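**Student:** What follows is a predicted structure for the sequence shown.
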Amino acid sequence: MAVRKRLPFPRQLLIVSSLACLVACTQQQGRDMLTQFGNGKPDELFQTSVDRMATLAMRDNLQSLYLLMNKLYLRNPNQWRQSGYLDATTAARQIRIAIEQRQPLAQLGERRDLAALSYALSPEFRGDRVGAFIYAIGSMLVTAHGGRTEFYMTDTLDPLFIYNAARNIEKATWMLGQRQDANGVLLLFSNEISEQGSNLSFAVEFGKVVARLDLLTQMLDERYRRIGLNYAQSLLLMNFLPVQ
């Protein structure tokens, strides 16, 4: 009769503990996945990882613009008074609606995107320059993303347009700190470096927008490059392409 050797008690305890930990970890991971799935929206099922990132980046970029708008109104309180609204909060809300619903801004006429940006930073403009400036950048961002703020599998994003939008924001940031009226006074006060202190928060926030756009550009370039490489590899290996 074969004699079955029993493992030493410490080794048995180690094995049991390891199995218990594995089961607990698996259960926790399962609960975490269910929680994440439950917190998601149904339409996320129709988004690739890049689509989801583009959607989140657009959300964060618009939030950055709205933050900058509020800060500009604080630095330039005379501007919202030219908007025709009762207070800066109301003016900011109307700008947000115009950007997200792609509505024209009365003080800019039919100008959008780059035409609106050039006009908003010109000495000839008369009106709420803060609102016009933020609206111009916001409408340019939406246009560069194909006129949408949320993205799905059926949508196509052109990385070149998004790259160009990032460069335009860099130029607009520089112009914001340089453009002056006929008396040599800045059209809008933003960043400040003086003996009393420094305030570079505007440049920092604009930098975040540019960084998100550049990252999205690289991811889109890589995605389309991989699609091309996968097709080239299939030709090289004489493989049929999958149909499902």
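**Tutor:** Looks like it came in fine.
**Student:** From here on, just use CA atoms for contacts and neighbour counts.
**Tutor:** Will do.
**Student:** Pretty sure D43 sits in a helix.
**Tutor:** Yes: counting by DSSP: H, G, I helix; E, B strand; the rest coil, D43 is found in a helix.
**Student:** Next one: it from R223, what distance?
**Tutor:** Per CA to CA, to the nearest Å, D43 is found 21 Å from R223.
**Student:** Nearest the middle, which residue of the chain would you pick?
**Tutor:** A57 (2.3 Å; CA atoms, centre = their mean).
**Student:** in terms of contact, does that residue touch R212 like I think?
**Tutor:** Yes: applying CA atoms under 8 Å, one finds A57 in contact with R212, separated by 6.3 Å.
**Student:** now stretch 166-178, how far from the chain's geometric center?
**Tutor:** Chain-centre distance of stretch 166-178: 18 Å, with CA atoms, centre = their mean, to the nearest Å.
**Student:** which of the residues in that stretch are buried?
**Tutor:** Applying a neighbour-count criterion of 16 or more other CA atoms under 10 Å, one finds A166, N168, I169, E170, A172, T173, M175, L176, G177 buried in stretch 166-178.
**Student:** Please, where are all the strands along the chain?
**Tutor:** In the chain, the segments counted as strands under DSSP state E are 192-194, 197-199.
**Student:** For F151, find the nearest of the ones you listed.
**Tutor:** Closest approach to F151 among the strands of the chain (CA to CA): strand 197-199, 35.3 Å.
**Student:** who has more neighbours, D43 and R223?
**Tutor:** Neighbour totals were compared for D43 and R223, and R223 leads with 13 against 9 (other CA atoms under 10 Å).
**Student:** Measure how buried the residue nearest to A116 when sequence neighbours are not counted is and give me the count.
**Tutor:** Excluding the flanking residues, the one nearest A116 by CA to CA, 6 or more residues apart in numbering is A136, at 5.2 Å. Residues lying near A136 (other CA under 10 Å) number 25.
**Student:** was I right about A136 contacting L117?
**Tutor:** Yes: in this structure, A136 is within contact of L117 by CA under 8 Å, at 4.9 Å.
**Student:** Show me the helices in the protein, by range?
**Tutor:** 9-39, 49-75, 77-80, 88-100, 113-120, 129-144, 159-176, 201-236 (DSSP state H).
**Student:** tell me the most buried of these?
**Tutor:** Ranked by average neighbour count under the criterion mean count of other CA atoms under 10 Å, the helices of the chain are headed by helix 129-144 at a mean of 25.
**Student:** what does it contact?
**Tutor:** 62, 65-66, 69, 72-73, 76, 79-80, 83, 91-92, 95-96, 98-99, 102, 105, 107-108, 112-114, 116-117, 120-121, 148-149, 158, 161-162, 165, 169, 188 (CA atoms under 8 Å, 6 or more residues apart in numbering).
**Student:** before we go on, here's another structure to hold up against the first:
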Amino acid sequence: MTSVPAVPDAAASLSALRVSVLSGLLALGLVACSSAPTHHGEVEGESFHSRELLQSDSNRMATLAMKQNLESLFLIMDKLYRRNPNEWKKTATSREAAMTYVRIAIMERQPWHELQGKRDVAALSLALQPEFKGDRVAAFIYAAADMLVTSHGGRTSFTLIDGLDPQHVFNAARNLEIANWILNSRKAPTGQPLLLSNQMSEDARNLSFEREIGKIIGRLDLIADYTTERYRRSVIGYAQGLVAGPFMQFLPVR
């Protein structure tokens, strides 16, 4: 008798296919898991210092925000110098030396010679004039930093005896927004931008300058809102104590 060839079981073939697909997906998953994620840094706190004993939580918050805002300005200065190398050549023989000079002038509250003795918003206005001939990067960063420090009462570190005017801090944030708009819109007499900052073209987009300015503005707004709320809650807490005081007294039990 002639034997008939066996017909493959369709259900068995489908089951084998499923097992093969699942095995492939599992292998891909294991490969992806074995790849280390990109490291984006870690949150780092400062070492304890005795001056912190003289700081409240709000003092500490304002101090850290000021430190970060100044560091952001120094980072912006580096970016601007890299895109505008002719500017640092007006101040020093190298980009690094020019940055050092500006940093020292800011941290030690020394006047910047090209700003004609002007400080605060007057210096910022002069640095953004199309006719300004000096190192515009240095003048802009110095004036912006001086404006920030002035809005915080002339201090970069705060203790229990220091206070902040939230409206001044709020105004500083708006001043930076205006300065950013001027840099992106005003032209030099030659028709070129005052400074090359953001890059938006068909070939590349670099908005790192814009993002760093946005970080400073965000911190300033947070400090302004927090300070306003702290003062408001202090008044409310005092009023609550006056109103609720008579009802919160313990009653005699004997």
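**Tutor:** All right, it came through fine. Bear in mind that the values here come from a model prediction, so they are computed numbers and not experimental data.
**Student:** Quick one: residues contacting the residue nearest to the centre of structure 1.
**Tutor:** A57 of structure 1 touches R212, L213, L216, counting by CA under 8 Å, 6+ apart.
**Student:** Map it onto structure 2.
**Tutor:** Residue pairing (TM-score structural alignment): A57 of structure 1 is matched to A65 of structure 2.
**Student:** got it, and S234 of structure 1?
**Tutor:** Match for S234 of structure 1 (TM-score structural alignment): G241.
**Student:** Check W80 of structure 1 too.
**Tutor:** Under the alignment (TM-score structural alignment), W80 of structure 1 pairs with W88 of structure 2.
**Student:** Against A172 of structure 2, how distant is that match?
**Tutor:** On the measure of CA to CA, W88 of structure 2 and A172 of structure 2 end up 26 Å apart.
**Student:** now swap in S208 of structure 2 and tell me
**Tutor:** Taking CA to CA, one finds S208 of structure 2 at 21 Å from A172 of structure 2.
**Student:** ok, back up a step: can I get the contacts of A57 of structure 1 in a markdown table with distance to V142 of structure 1?
**Tutor:** Formatted as a markdown table, these follow (distance: CA to CA, whole Å):
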| residue | distance to V142 of structure 1 |
| --- | --- |
| R212 | 14 |
| L213 | 12 |
| L216 | 14 |
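**Student:** How many residues are close by the counterpart of E202 of structure 2 in structure 1?
**Tutor:** Using TM-score structural alignment, the partner of E202 of structure 2 in structure 1 is E195. Residues contacting E195 of structure 1 under the criterion other CA under 10 Å number 6.
**Student:** I216 is in contact with N69 of structure 2, correct?
**Tutor:** Yes: the pair N69 of structure 2 / I216 is scored as a contact, 5.4 Å apart, by CA under 8 Å.
**Student:** Next up, the contacts around A211 of structure 1.
**Tutor:** A211 of structure 1 neighbours (CA under 8 Å, 6+ apart): none.
**Student:** Tell me the counterpart of it in structure 2.
**Tutor:** In structure 2, A211 of structure 1 lands on G218 (TM-score structural alignment).
**Student:** Nearest residue to E100 of structure 1 in space, please, no chain neighbours.
**Tutor:** E100 of structure 1 sits nearest to T149 (CA to CA, 6+ apart), 7.7 Å away.
**Student:** what do we get in structure 2 for that neighbour?
**Tutor:** So, by TM-score structural alignment, T149 of structure 1 is matched to T156.
**Student:** Tell me the spacing between that match and A122 of structure 2.
**Tutor:** 20 Å.
**Student:** Likewise for A97 of structure 2?
**Tutor:** For A97 of structure 2 relative to A122 of structure 2 (CA to CA), the value is 26 Å.
**Student:** mind listing what the equivalent of K187 of structure 2 over in structure 1 touches?
**Tutor:** Counting by TM-score structural alignment, K187 of structure 2 corresponds to Q180 in structure 1. Q180 of structure 1 is in contact with P123, L186, L187, counting by CA under 8 Å, 6+ apart.
**Student:** If we use 7 Å, what do you get?
**Tutor:** L186, L187 (CA atoms under 7 Å, 6 or more residues apart in numbering).
**Student:** ok, F170 of structure 2 to S197 of structure 2 distance?
**Tutor:** 24 Å.
**Student:** ok, now S208 of structure 2?
**Tutor:** 9 Å.
**Student:** D146 of structure 2 now?
**Tutor:** 21 Å.
**Student:** can you check S13 of structure 2 too?
**Tutor:** 62 Å.
**Student:** neighbour-wise, which of the two wins?
**Tutor:** S197 (22 against 10).
**Student:** what's the distance between the more buried one and G134 of structure 2?
**Tutor:** Distance from S197 of structure 2 to G134 of structure 2, by CA to CA: 18 Å.
**Student:** for E71 of structure 2, same thing?
**Tutor:** Counting by CA to CA - E71 of structure 2 and G134 of structure 2 are separated by 23 Å.
**Student:** Which position in structure 2 pairs with G127 of structure 1?
**Tutor:** Counting by TM-score structural alignment, the partner of G127 of structure 1 is G134.
**Student:** number of nearby residues for the closest residue to its match other than its chain neighbours?
**Tutor:** Spatially, and ignoring its direct neighbours in sequence, G134 of structure 2 is nearest to E114 (6.2 Å; CA to CA, 6+ apart). Here the count is done by other CA under 10 Å, and E114 of structure 2 has 18 residues near it.
**Student:** Identify the residue of structure 1 aligned to E114 of structure 2.
**Tutor:** Match for E114 of structure 2 (TM-score structural alignment): Q107.
**Student:** measure that match to S83 of structure 1 for me?
**Tutor:** 8 Å.
**Student:** between these two, what contacts are shared?
**Tutor:** Both Q107 of structure 1 and S83 are contacted by G127, under the criterion CA under 7 Å, 6+ apart.
**Student:** number of nearby residues for F132 of structure 2?
**Tutor:** Here the number of neighbours of F132 of structure 2 (other CA under 10 Å) works out to 15.
**Student:** Who's the closest spatial neighbour of it, skipping the chain neighbours?
**Tutor:** F132 of structure 2 sits nearest to L126 (CA to CA, 6+ apart), 7.0 Å away.
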